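Enquirer: 3D model of this:
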Amino acid sequence: MQRIGFVVFPGFQVMSLAAASVFEFANITLEKTAYRISHVSEQGGMIASSLGMAMQTEPFARKRFDTLLVCGGTGVPETTPGLVEFVRRSARHTRRVAAICTGAFILGEAGLLDGRRATTHWMLARELQQRLPKVKVEDDRIFIIDGDIWTSAGMSAGIDLALAMVEKDHGADVAHRVAQQLVVYHRRAGGQSQFSALLELEPKSDRIQSALSYARSHLQSELSVEELAAVANLSPRQFSRSFRAETGQSPAKAIEHLRVEAARLMMEQSRHPVEVVARETGFADRERMRRAFVRAFGQPPQAIRRLASAVA
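Expert: Next up, the predicted model:
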């Protein structure tokens, strides 16, 4: 049995604890207590979250864990010497230490990220890098494993991180069944981007939203302006004008972003040849897809795949 400790502090974000459900359902799947969960804080007792909800915790004392997960907050967490020292001390005898979202700031203050690669929520990645110049902060990763230190992006990425832990402990089949029970996508690759092309576009009208949803479901099609305009029930000229006004991009550029996002996901999570990925995501050939990847990410598809394999 492995002891899992979730470190909370006043103002922690409750969604950090969603990762605990992964270990709970791993126990259910395995039909045994493979993981025992504890919630700990510096003084113990009731600890209020950023939402105002409070939870009962145990004091740090001299507790030892197989895995220590430091929760995040809605911003940079306020630390205490006791909290930082507990995390630092725990790392000496804990198999793996992890941070969910902005919990990375606590790991960094404890000196655990020096000389390592790490990630956090993209909105605070720059601040993390400024505070911790010895750390290589990567703001476009779902989670990163660097030796025995694990860090994840925004709160929901903690679920992906926990699923990856279960996969390493008990195999891919168990992690897959846990993901199915939680009704989540089976573990996003660690190297997957935090960003979403559809989220970045944020169209305001239902017509443009419908056209984008159609495009994402039909990436193998040509997706001409005429085709998308018909979905939106607009003339091609009206559609192009409305699309740019709502998204700040031309339809062609937006479609390329959707294709690149889908292709990157396939490169990270499958072993399909580049030619197959290019065909499935609507690029005419691998060279066109390569040029799109270089424009979007500064590196070709094969480099994205190697990086995903290295951090997953």
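Enquirer: Going by C-alpha atoms from here, please, whenever you check contacts or count neighbours.
Expert: Noted.
Enquirer: Break down the stretch 51-200 of the chain into its helices, ranges please.
Expert: Under the criterion DSSP state H, counting those that start in this stretch, the stretch 51-200 of the chain carries helices at the ranges 81-90, 103-109, 125-131, 157-170, 172-182, 197-201.
Enquirer: The first one: which residues count as buried?
Expert: Okay, so that is helix 81-90. The neighbour-count check on helix 81-90 (16 or more other C-alpha atoms under 10 Å) flags Leu83, Val84, Phe86, Val87, Arg88, Ser90 as buried.
Enquirer: The shortest one too?
Expert: Of the residues in helix 197-201, those buried under the neighbour-count criterion (16+ other C-alpha under 10 Å) are Ala197, Leu198, Leu201.
Enquirer: What lies in contact with it?
Expert: Residues outside helix 197-201 that contact it (C-alpha atoms under 8 Å, 6 or more residues apart in numbering) are Leu212, Thr247, Gly248, Ala254, His257, Leu258, Glu261.
Enquirer: how about this one, so we can line them up?
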Amino acid sequence: MHRVAVLALDGVIPFELSIPSRIFCSATTDDGAPLYEVVTCTVDGGPVRTAADFSISVANDASVLATADTVVIPSPTWTGSLSPEAATALASVRPGTRMVSICLGAYVLAAAGLLNDRPATTHWMHSEEFQARFPRVRVNEDVLFVDDGDVLTSAGAAAGVDLCLHLVRRDHGSAVANVVARRCVVPPWRDGGQAQYVSRPVQEPATATTASAREWALTRLSAVVGLDEWAARAGMSRRTFTRRFRDEVGLSPGQWLTRQRVELARDLLETTELPVDAVAEQAGFGTAAAMRHHLRTAVGTSPLSYRRTFHAS
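Expert: Predicted structure coming up:
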């Protein structure tokens, strides 16, 4: 069983501390056997102050980090430096262990040197200060999370849910991740990135949106979706549609459409026996070569390798 250790540091945000347990403990086999064990620890095993008006007690000290397959750092109250005790705790993590941060937990990973010369994200409100403090980190403030293989970082608060679901999907496939999402009553995948949550003037209620046009596109992923026809479905000019789409979703229409097609292709590879060429056609990529390119970009593997790993059989 995959062991996830969650390190609660001083001033931890309770909501973010609870995310790993809620998501990973909801992942089970078809017969109900758990796929993950989640253990929570503090540096010394004693109670830790949270960012709310209460403290928490845990059953473990940081020695459990050395037994973990994945270590998660939820947001602490950042003091500007890593305490010697926390540094010692992180140093005990075995090489090759997957390291994950939620929101300002990225500060901890960066202070430990784990994000040097790597891509990462954190809450958009802190990204500029984070980049100034850790100039060797390649900060991407627009995304909900960054997967750099053995080190993963998420944006603020609920983006930790997105990242943990992504890990379940990466470990066990979309079908298991979708079940977890339904059990937790959250979307299995959120479109766009942090840009859609940055403060901007509120639209008037009567202002048209691209939602209905996106729903229309989802019903015809296997066909050519022309931008002009797509914009017409929303009652907008091509230019207005493109601008409004990016404002609402955080992606261009083309980027969003590719993402939906990749998700459809993944589902077909996992749940059907269709040949790769047929999957590419049904997912709207046209050719297996095009699908292979986009799947490798999205998940880092080929269609056949993905099917071998995640097909139900």
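Enquirer: Drop the TM-score for these two in here.
Expert: Superposed pair, TM-score by TM-score structural alignment, normalised by the length of structure 1: 0.69. Supporting alignment: 256 aligned residues with a C-alpha RMSD of 3.6 Å.
Enquirer: related to what we said a few turns ago, mind putting the contacts of helix 197-201 of structure 1 into a markdown table with secondary structure, distance to Leu51 of structure 1 and neighbour count?
Expert: Shown next, in a markdown table, are the contacts of helix 197-201 of structure 1 (DSSP: H, G, I helix; E, B strand; the rest coil; distance: C-alpha to C-alpha, whole Å; neighbours: other C-alpha atoms under 10 Å):
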| residue | secondary structure | distance to Leu51 of structure 1 | neighbour count |
| --- | --- | --- | --- |
| Leu212 | helix | 34 | 23 |
| Thr247 | helix | 33 | 17 |
| Gly248 | coil | 35 | 14 |
| Ala254 | helix | 36 | 21 |
| His257 | helix | 35 | 19 |
| Leu258 | helix | 35 | 20 |
| Glu261 | helix | 33 | 22 |
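Enquirer: Farthest pair within those?
Expert: The distance between the two most remote of the contacts of helix 197-201 of structure 1 (C-alpha to C-alpha) is 18.2 Å, for Gly248 and Glu261.
Enquirer: among the helices of the stretch 51-200 of structure 1, which is the most enclosed?
Expert: Highest mean neighbour count of the helices of the stretch 51-200 of structure 1: helix 103-109, a mean of 24 (counted as mean count of other C-alpha atoms under 10 Å).
Enquirer: follow-up on the earlier one: in a markdown table, list the helices of the stretch 51-200 of structure 1 along with distance to Gln56 of structure 1.
Expert: Putting the helices of the stretch 51-200 of structure 1 into a markdown table (distance: least, C-alpha to C-alpha, whole Å) gives the following:
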| stretch | distance to Gln56 of structure 1 |
| --- | --- |
| helix 81-90 | 17 |
| helix 103-109 | 20 |
| helix 125-131 | 30 |
| helix 157-170 | 21 |
| helix 172-182 | 24 |
| helix 197-201 | 36 |
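Enquirer: Ok, which of those comes nearest Phe65 of structure 1?
Expert: helix 81-90 (7.8 Å).
Enquirer: Can you state the mean residue-to-residue distance of that closest one versus structure 2?
Expert: For helix 81-90 of structure 1, the mean deviation from structure 2 after alignment is 2.4 Å (mean C-alpha distance after the TM-score superposition for structure 1).
Enquirer: what's the neighbour count on His123 of structure 2?
Expert: By the criterion of other C-alpha atoms under 10 Å, His123 of structure 2 has 24 neighbours.
Enquirer: And it? What does it align with in structure 1?
Expert: With TM-score structural alignment defining the correspondence, His123 of structure 2 maps onto His121 in structure 1.
Enquirer: residues contacting that match?
Expert: When contacts are counted by C-alpha under 8 Å, 6+ apart, His121 of structure 1 touches Cys101, Thr102, Asp139, Ser152, Ala153, Gly154.
Enquirer: Could you check stretch 202-209 of structure 2 and say which residues are buried?
Expert: By neighbour count with 16+ other C-alpha under 10 Å, stretch 202-209 of structure 2 contains the buried residues Thr209.
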